[in-house]
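A.B. asks: generate coordinates for the sequence data below:
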Amino acid sequence: MTPSIKPTFHALSLLLVAFVLAGCAVQQPRSTPGPQPTQSNNPQMAAAQGDYERAANLYMQASTRTSDPAQRQRLRLQAGLAAAQAGNASMAQQILASIQPSTLGDMDRSRYELARREISIDGLTPDQALAQLPPPNSGVPPAIAELVWEKRAQLHFAQNALIAGIGDLVQRGVWLVDETALSANDERIYAKALDSIAYGQGPESRPAGNADDTTRGWLALADIGQRQWASRDQRDQALAAWEQRYPGHPATRSILRDRFDYTPATQPAATGQPGQFPQQGPAPRPSSDTVALALPLTGKFANAAEAIRDGFLFAYGNTRTNAPQPLIYDSNTLTPAAILDQAQRDGVGILVGPLDKPKVAEIGRLPSDIPEVALNYTDTQNNRPGFYQFALAPEDEAAAVARHASERGYARALALVPKGDWGSRVFDAFRSRFNADGGQVVNYATYDAGDRDYRGPIQSVLSGYQQGQGADFIFVAARPLQARLIRSQLRFYRASNLPMLSTSHAYTGTVNAGDDIDLNGVGFADMPWVVGSGDFLETRRNEARQQYGDVAEHYSRLFAMGMDAWKLTDNIAKEGLSSGDVFEGMTGVLALQPDGRVTRYLAWAVFRSGRPQLVQMPSESDARIDSTQSVPWEQR
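C.D. replies: Here you go, the predicted structure:
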């Protein structure tokens, strides 16, 4: 699965590790200048070219030459991550064993976590490893996201899935900010595209049918490059036709000039971190008052889709509107292009959906003048005007926990989250927001959600707390069963006085005082529809139960998502949506960001006698303050 490490590199690396861990590095005299960076001794250049073996070696060499302990640790961490990227899990493990993660800053902690994750997938098959290393979400720092895409590309190439690997490198390019690294990435993509053509995987092949347009553009360019042309004019005509077919393609940055000596007529599309750039141009206005809702009403997401649909229709029925009954499409039987085609034929003014992330990503890439409320987030930047993304993102809840803790005056936190992508996303969002508010996560640990005994991770996360280092609370991301067990085991380890804060995932959404008595005192963020009180909410919830029965009762959060999807739709129809818009919804206070994403601000509740009790409803002022301060996505 992983690239082999040359024996000489491996032996030298282990020797360097031994010297560093033993504290035997010889300091260079301050008056003697170090070697000047060149192509052969610069680890950043080696990493940019994809030579992580050499980068790890060079980082370790550099760590032996510095007298600054902090810089030495930083270089060792970079070496460990480079070794993990190269597939040398044993070297990476030895290096990371010498580093205390609680002493690392945010970015270095993210590097450490990525290296640990890559070590954990060593020895798995490429398919298994890819499942354990999913695409990065929008809140991941670019320097980490590009490494994840790089590793995924390696894994795809290891199983000869060349087009999938090229697609990973294309996504990596979105996150690169260094021009040298970006140019090297383009060169690698083009070289792999030539390999793909040689193996019969061209732009018209079956694997290319699942690729994005940019990846197909690379394959089409490589197809031109490998052909024998009767004259340069013929080749240049083919390049001109290619450029018309793929305007602003990344290959116009340098590949056309360097590989073909051809001057492009267009400029490459801008790259950057998703969740950061505003939509370009004014949003289209609805061409009619007809609304279509596209959901996977068959297949594995049918129950979720049904709850969202019912909530959508319930809210529509409670709104004074001239809009006709919404049209319903089964997105499980339609491609994204077919959904848009059907909407055009039906004269749809606003499209809502789809729900599953791959189809959301694909439909977001298709040209359309229909305003759309997608019911999930994409993992890459999308600046199409009028393309809005609404989801029940756990990052919003983690940020709400951090915000509540800061309002309580808490400054030092412990954190316990499940292993895997979901836990990493929640932890990153919590830590980023808590740090932005002036707090500090002093220690954290991960647990296996499939276990029932969490002694190891609990003892680990409490070690500093029990030794007098102090913490104001512990943030626990867990499902109800795990949350109850963790709460009980925290009491066993004499941490019963340590406040435990969590996301809505700790609560099923249905009152169960007998089981949830173990969660007494635990505070959590949740949506107003679930924990809110008052005559209006009580009346609406009773009406929903009477009309939709078990769906409204047992899928209450998805039902509320459907209600807010209608609210967004109704606002588009009446006034349109603009960046900075804030309004109350059933899933929280909704705030529209410049990139078209809708973020949520949650209510706060606490368990008393096994029952959730509302403490505070979400505030529109919080959303407006964040909007005026332009808080980045990863810190919301």
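A.B. asks: from now on I want contacts and neighbour counts done on CA atoms only, so please keep to that.
C.D. replies: Noted.
A.B. asks: what sits closest to Arg172 if chain neighbours are left out?
C.D. replies: Excluding its sequence neighbours, the residue lying closest to Arg172 (CA to CA, 6 or more residues apart in numbering) is Glu146, at 4.7 Å.
A.B. asks: what's the neighbour count on the one you found?
C.D. replies: 23 (other CA atoms under 10 Å).
A.B. asks: that one contacts Ala181, correct?
C.D. replies: No: using CA atoms under 8 Å as the test, Glu146 is too far from Ala181 to be in contact (10.5 Å).
A.B. asks: which parts of the helix or strand hosting the residue nearest to Arg172 are buried?
C.D. replies: Per DSSP states H and E, Glu146 falls inside helix 142-158. Residues 142, 144-158 are the ones in helix 142-158 that count as buried (16 or more other CA atoms under 10 Å).
A.B. asks: what do you get for stretch 108-128?
C.D. replies: Neighbour-count burial for stretch 108-128 [16+ other CA under 10 Å]: 108-122, 126.
A.B. asks: so who does the residue nearest to Tyr316 when sequence neighbours are not counted touch?
C.D. replies: Leaving aside its sequence neighbours, Tyr316 sits nearest to Trp566 (CA to CA, 6+ apart; 6.5 Å). Trp566 makes contact with Phe312, Leu313, Ala315, Tyr316, according to CA atoms under 8 Å, 6 or more residues apart in numbering.
A.B. asks: could you also give me the structure for this next sequence, so I can compare it with the first?
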Amino acid sequence: MRTTLLLILLSSMLVACGGLSTRPSSPEQQALSKAERIQGLLTEAHGSLSPAKERMQLKAATLLLEEEQRHLAQQIINQLQPDLLPLRDYARYVEVSSELLIQRGEYQEARLLLETPRLLENLDTLSQTRQLTHALLRAEVFALLGSHIASAQQRIYINPLLNSKNQRSNREAIWNSLMYVSTADLLHYQKTSFGGEYQGWLELAVIAKDNQGDLEQQLAQLQSWQQQWQDHPANQELPGGLQLIKELAANRPQQVALLLPLTGKLAPFGKAVRDGFIAALYETRNRGGKVPNLKIYNTENHSDFMALYQQAITEGAEMIIGPLEKHRLSLLFDAGDLPVPTLGLNRITDYGDAPEQLFQFGLVPQDEASQVADIAFLENHRQALIIAPKGDWGDKVSQAFSERWEALGGKTIKRSLYTGQADYSNSLKDSLLLQESEDRSKRIRRLIGEPIEFLPRRRQDIDMVFMLARPQQARSLKPLLEYHYAGDLPIYGTSRLYAGYEDTRKDRDINGIRFTDMPWVLRKPSAMQQTINTEIKQSKQYQRMYALGIDSFQLHPRLRQLQETANSRVYGHTGRLKLNERNEIERQMLFARFKRNKATIIPTATETIDLILNDREGVTNDWEMAN
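C.D. replies: As a prediction, the model looks like this:
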């Protein structure tokens, strides 16, 4: 019966293509021919005995998957009995099934299937193509589960077996995975590795991540690595822009000017950025690294910002860092060509194109919103409820989430807007359609004329919540979601809902919420951070601004590296930093969850799945050849 239904569905597919043709020439006719092949395979399978029946069903499912007819492919896969397939065909069944699981976001289920004992214990008896495809799928699943070391290991193992084109993309994927691993973990794995290429990759990754503020130290370690690992695959083409380190060290700015507000209402923020920059400078100098001469200018003491900007250059600045304020940053847009590279510490997105030498680096929440959309989508959510405050900030950040979410294929079902604690409950109740549920109950009571047992039911067309809120707001909103029968929905947020320090008594109300935040806030405090917290009063409130200052120091000699190498990153305290086509520094943050009243880092999938989804291109499919 189920096979008959599938044949009817496929017939509908054929009719939709516009009829049959025995001499396909156009793409439409070729697609029709494939649909006919699928229908023929299923018809033949219907009258066949096992295992021939399962083999034909598997072929049909493979063709449907190629045509992105995933629902039909899944129906066929659900029908066949895989244990009846010989090993070679069983391996293909695992590949098709795991592909379908991955596309549904069921990554752990895909991993279990790929690690089934029957396949793993006999993998070496299969063709090299089958083994490669299996290893690449495992690497993909590991990366999507956040097991980046395991993903890198898989790829390192198969790298010699790939052709030159695929080796290059595979090396990029290895590097991408290793760059998600903390320096502490890289050092741990380095101590326990057994040498070989894997050891070389780990050592290179530590060099790339552990010397962000000291180009000379990084260059010395890199040259030593190249001498030791002359035949290593990564030595053919150093990843992540490392080939530019020597030039960057030789051409670093000799004098840098900080243009920041050091008096007035923004003084605490400007001073925190300044102190972070100086702390990073001193740390590098104390380790023997070269640092620029530094001059600091208070933007609040000058009514003419552009005159101050020119003064800094006249007094020897080869690079400007600042301003912090958007209205002063806009003056640099108006100035046209700038004489020196300038790292503005904010971002303007609606003021036209920036001058060529202007780079914008700010702690903008829009980057976090886009990252949350990526993570939620990879975790197989598709229909979002947004909870946001009324006003400019809520509008901009929720719009950034929605744009990325809908570009991925998700749908924003509803925006629940609030103004203050007084309207939290009503706005949530309306957005969850609880009033409609209650009204429906009242109508039924009137119709039957007697009391009925009734439990309100929230809307069922949402599967996740994106919450924009400050800590105190989040501590009220999450319990209200539970009260309004939405406690089963996963909640995602940005760094705005975390104070940046532990408060286990208050944060018990937001247990379970997942959110983005910077390494400086979420990771164990470094020696530099401990010094800042000890020596500077009120440092707790401005943690993120210190990190902005430190990363400004780390970025200032590396802008060319980010410009010239697409996959280059700076691994900063504010996040994983890259440069987009508009000369804006984008940050990828860590991901955390409130667990037992504390923010706990949880692994995230790779930054982009484009490489993962395409890196099997060129691995010959030997299905037809083998049969």
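A.B. asks: need the TM-score from the superposition.
C.D. replies: TM-score of the superposed chains, computed with TM-score structural alignment, normalised by the length of structure 2, equals 0.51; 338 aligned residues with a CA RMSD of 2.7 Å.
A.B. asks: circling back to that earlier point, what do we get in structure 2 for the residue nearest to Tyr316 of structure 1?
C.D. replies: Counting by TM-score structural alignment, Trp566 of structure 1 corresponds to Phe553 in structure 2.
A.B. asks: going by residue numbers, what spans are helices in the stretch 151-300 of structure 1?
C.D. replies: With DSSP state H, counting those that start in this stretch as the criterion, the stretch 151-300 of structure 1 has helices at 162-175, 179-198, 213-226, 232-245, 255-260.
A.B. asks: nearest to Ile370 of structure 1, of the ones you listed?
C.D. replies: helix 213-226 (20.7 Å; CA to CA).
A.B. asks: next, the buried residues of the closest one.
C.D. replies: 213-225.
A.B. asks: and what of stretch 246-255 of structure 2?
C.D. replies: Buried residues in stretch 246-255 of structure 2 (16+ other CA under 10 Å): Lys246, Leu248, Ala249, Arg252, Pro253, Gln255.
A.B. asks: how close does the fifth one get to Ile550 of structure 2?
C.D. replies: The one in question is Pro253 of structure 2. With the distance defined as CA to CA, to the nearest Å, Pro253 of structure 2 ends up 17 Å from Ile550 of structure 2.
A.B. asks: before we move on, what about the second one?
C.D. replies: When CA to CA is the yardstick, Leu248 of structure 2 and Ile550 of structure 2 sit 18 Å from each other.
A.B. asks: in helices only, show me the contacts of Trp566 of structure 1.
C.D. replies: In helices, judged by DSSP state H, the following of the contacts of Trp566 of structure 1 are found: Phe312, Leu313, Ala315, Tyr316.
A.B. asks: highest neighbour count among the residues you listed?
C.D. replies: Busiest of those [other CA under 10 Å] is Phe312, holding 25 neighbours.
A.B. asks: surely that residue meets Gly562?
C.D. replies: Yes: using CA under 8 Å, Phe312 of structure 1 and Gly562 qualify as a contacting pair, with a distance of 4.2 Å.
A.B. asks: joint contacts of those two?
C.D. replies: Between them, Phe312 of structure 1 and Gly562 share no contacting residue, judged by CA under 8 Å, 6+ apart.
A.B. asks: so stretch 143-155 of structure 1 aligns onto which residues of structure 2?
C.D. replies: The aligned range for stretch 143-155 of structure 1 is empty, by TM-score structural alignment.
A.B. asks: any idea how far that stretch is from the middle of the chain?
C.D. replies: Distance, stretch centre to chain centre, for stretch 143-155 of structure 1: 13 Å (CA atoms, centre = their mean, to the nearest Å).
A.B. asks: secondary structure class of the match of Trp566 of structure 1, three-state.
C.D. replies: Assigned with DSSP: H, G, I helix; E, B strand; the rest coil, Phe553 of structure 2 falls in the helix class.
A.B. asks: with Tyr492 of structure 2 instead?
C.D. replies: Assignment for Tyr492 of structure 2 (three-state DSSP): strand.
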